[in-house]
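Colleague: the sequence and its predicted three-dimensional model are supplied below.
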Amino acid sequence: MFTGIIENTGVIKEVQSNGTNKIFWVASSLSGELKIDQSLSHSGVCLTVEEIKNGMHRVTAIEETLLKTNLAAWQQGSIVNLERCMQLNGRLDGHIVQGHVDASAECIAVIEKGGSWEYSFTFPEKFSALIIEKGSITLNGISLTLFNVGTNSFSVAVIPYTYEYTNINGLQKGDGVNVEFDMLGKYVQRMLQQKAII
């Protein structure tokens, strides 16, 4: 479990292919503090740390992950958001995040608002029941608040700190982001679907 509060960013130093999988070497100031077999969110995707050396850590993304996220587009030099799993004795500053990406969304507008930034996105309409005005959403691992919610679009506002310390500052119109919808909303939707069947 994660909170959507990014601890640091990392840089992709090397990308390797192994069958249908991709292996990523990520350099960050967190890498030396990690442990083998630890879960770490990489731009919203929970991946297992497999090896640590020289200020870098290695993770593998399988085909299913590559198909459902933007990891297939990662290349040497790509910046990724990093968050270690939450501690049960800590504060939940964002919201409950699993690190399981549900879909991709496309950035359709970036507006500088004189001290903050507004990003707008489109996403598959089949997920429209999972977003609400002022609800929570995770974009590239970042916990953000929704507004201007439509059937297949929404906007989020980004404060200067988040803009400076995450990879959202490199996001441009046409770019894709990893989306995880609020887990509570997914459970409610599932219960309503099951109730309709009975």
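Modeller: Alright, I've got the coordinates. Numbering: from 1, shown residues only.
Colleague: from here on, contacts and neighbour counts on C-alpha atoms
Modeller: Noted.
Colleague: not counting its neighbours along the chain, what's nearest Cys107?
Modeller: Distances taken as CA to CA, 6 or more residues apart in numbering place Phe121 nearest to Cys107, at 4.4 Å, with adjacent residues excluded.
Colleague: what's the answer for Ile111, then?
Modeller: Among residues not flanking Ile111 along the chain, Glu118 sits closest, at 5.1 Å (CA to CA, 6+ apart).
Colleague: please compare the first structure with the one that follows:
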Amino acid sequence: MFTGLIQDIGKVVQVEGQSRGLTLKISTNLDLTSLKVGDSIAVDGVCLTIVELAGQSFLVEVSPETRQRTTLAKVKAGQEVNLERPLRMSDPLGGHFVAGHVDGTGEILAIIPEGKSWRYYFRTSPEISKYLIPKGSVAIDGISLTIGDCQGEEFSVVVIPHTAAQTTLGKKKVGDQVNLEVDLLAKYIEKFLHRQEVIKPRPSKIDENFLAEHGYIK
């Protein structure tokens, strides 16, 4: 589990193919002494397992399914990526709960200056856009952001200077693809409401005739 608050911009130093999956070597300025092989780390919002630690670098493996669903399908050596270590019970929750299970990707349609900030416009699939609401949360390349406008399959977020400087979002351009993860609560609510529709209440057998037959009323 993560919070969507990026802790470092790492650099992919090596990419190797492996049975349609990938092995990535990533360098970072993070303190890796608190991590061990088998721990999780979010790379551009994708929860991956550390398989090797070497100084200020670590190796992670990307499964074929993850590669197909995320922007890691096109990752290259030299590319910068957002990094976040997993949430600990003692850590403050400054963003929102991010699982690291990316739902799909989106495309940057426009980047428009707005005061000292920038408004980014995105287009995504109907399967993802149905979960997006104004003032709701969304993780973009692992960054916890608040949704501004939503219309059909398009939505916008405002990126402040700090976020632009401390994440890879500030270097993105129109046409770039990003990883998207919608709010977990939205999916749970949809599932609950769907079950309520499927499990329709049965009509009660207790009516006026039943009560009269059993002597409760005359």
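Modeller: All right, it came through fine. Because the structure is a prediction, the values reported are computed rather than measured.
Colleague: where exactly do the helices run in structure 1?
Modeller: For structure 1, helices defined by DSSP state H occupy the ranges 63-68, 160-165, 183-197.
Colleague: so how far is the first one off the chain centroid?
Modeller: In terms of CA atoms, centre = their mean, to the nearest Å, the gap separating the centre of helix 63-68 of structure 1 from the centre of its chain is 14 Å.
Colleague: just the longest one next, same as before
Modeller: Using CA atoms, centre = their mean, we find the averaged C-alpha position of helix 183-197 of structure 1 to lie 23 Å away from the chain's own average C-alpha position.
Colleague: mean distance, it to its aligned residues in structure 2?
Modeller: Superposing on structure 2 and averaging over aligned pairs (mean CA distance after the TM-score superposition for structure 1), helix 183-197 of structure 1 comes out at 0.9 Å.
Colleague: the first one now?
Modeller: After superposition onto structure 2, the average distance of helix 63-68 of structure 1 to its aligned residues comes to 0.3 Å, using mean CA distance after the TM-score superposition for structure 1.
Colleague: Asp31 of structure 2: neighbour count?
Modeller: Look at Asp31 of structure 2: counted by other CA atoms under 10 Å, it has 10 neighbours.
Colleague: ok, now how distant is it from Gln7 of structure 2?
Modeller: Computed as CA to CA, to the nearest Å, the Asp31 of structure 2 to Gln7 of structure 2 distance reads 10 Å.
Colleague: where along structure 1 do the strands fall?
Modeller: 8-18, 21-27, 39-42, 45-48, 51-53, 56-61, 79-84, 103-112, 117-122, 136-139, 142-147, 153-158, 176-181 (DSSP state E).
Colleague: what would these look like in TSV with distance to Ile168 of structure 1?
Modeller: Listed next are these as TSV, based on distance: least, CA to CA, whole Å:
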stretch	distance to Ile168 of structure 1
strand 8-18	11
strand 21-27	18
strand 39-42	13
strand 45-48	15
strand 51-53	26
strand 56-61	22
strand 79-84	9
strand 103-112	10
strand 117-122	9
strand 136-139	9
strand 142-147	9
strand 153-158	9
strand 176-181	9
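Colleague: can you redo the ones you listed as JSON lines with mean neighbour count and distance to Lys195 of structure 1?
Modeller: Formatted as JSON lines, the strands of structure 1 follow (neighbours: other CA atoms under 10 Å; distance: least, CA to CA, whole Å):
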{"stretch": "strand 8-18", "mean neighbour count": "16", "distance to Lys195 of structure 1": "42"}
{"stretch": "strand 21-27", "mean neighbour count": "20", "distance to Lys195 of structure 1": "39"}
{"stretch": "strand 39-42", "mean neighbour count": "23", "distance to Lys195 of structure 1": "34"}
{"stretch": "strand 45-48", "mean neighbour count": "23", "distance to Lys195 of structure 1": "31"}
{"stretch": "strand 51-53", "mean neighbour count": "15", "distance to Lys195 of structure 1": "45"}
{"stretch": "strand 56-61", "mean neighbour count": "21", "distance to Lys195 of structure 1": "36"}
{"stretch": "strand 79-84", "mean neighbour count": "24", "distance to Lys195 of structure 1": "36"}
{"stretch": "strand 103-112", "mean neighbour count": "17", "distance to Lys195 of structure 1": "25"}
{"stretch": "strand 117-122", "mean neighbour count": "19", "distance to Lys195 of structure 1": "29"}
{"stretch": "strand 136-139", "mean neighbour count": "25", "distance to Lys195 of structure 1": "25"}
{"stretch": "strand 142-147", "mean neighbour count": "21", "distance to Lys195 of structure 1": "28"}
{"stretch": "strand 153-158", "mean neighbour count": "20", "distance to Lys195 of structure 1": "28"}
{"stretch": "strand 176-181", "mean neighbour count": "24", "distance to Lys195 of structure 1": "21"}
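Colleague: nearest to Ala72 of structure 1 among the ones you listed would be which one?
Modeller: Evaluated over those, closeness to Ala72 of structure 1 peaks at strand 21-27, with 7.9 Å, by CA to CA.
Colleague: how about the residue nearest to Cys107 of structure 1, what does it touch?
Modeller: Ala105, Glu106, Cys107, Ile108, Ala109, Ser153, Phe154, Ser155 (CA atoms under 8 Å, 6 or more residues apart in numbering).
Colleague: out of those, which one sits closest to Leu184 of structure 1?
Modeller: Phe154 (18.7 Å).
Colleague: pretty sure the closest one is touching Leu146, no?
Modeller: Yes - Phe154 of structure 1 sits in contact with Leu146 when judged by CA atoms under 8 Å, with a separation of 6.6 Å.
Colleague: do you know which of the helices of structure 1 lies nearest Leu40 of structure 1?
Modeller: Between Leu40 of structure 1 and the helices of structure 1, the shortest gap by CA to CA is with helix 63-68, which sits at 14.5 Å.
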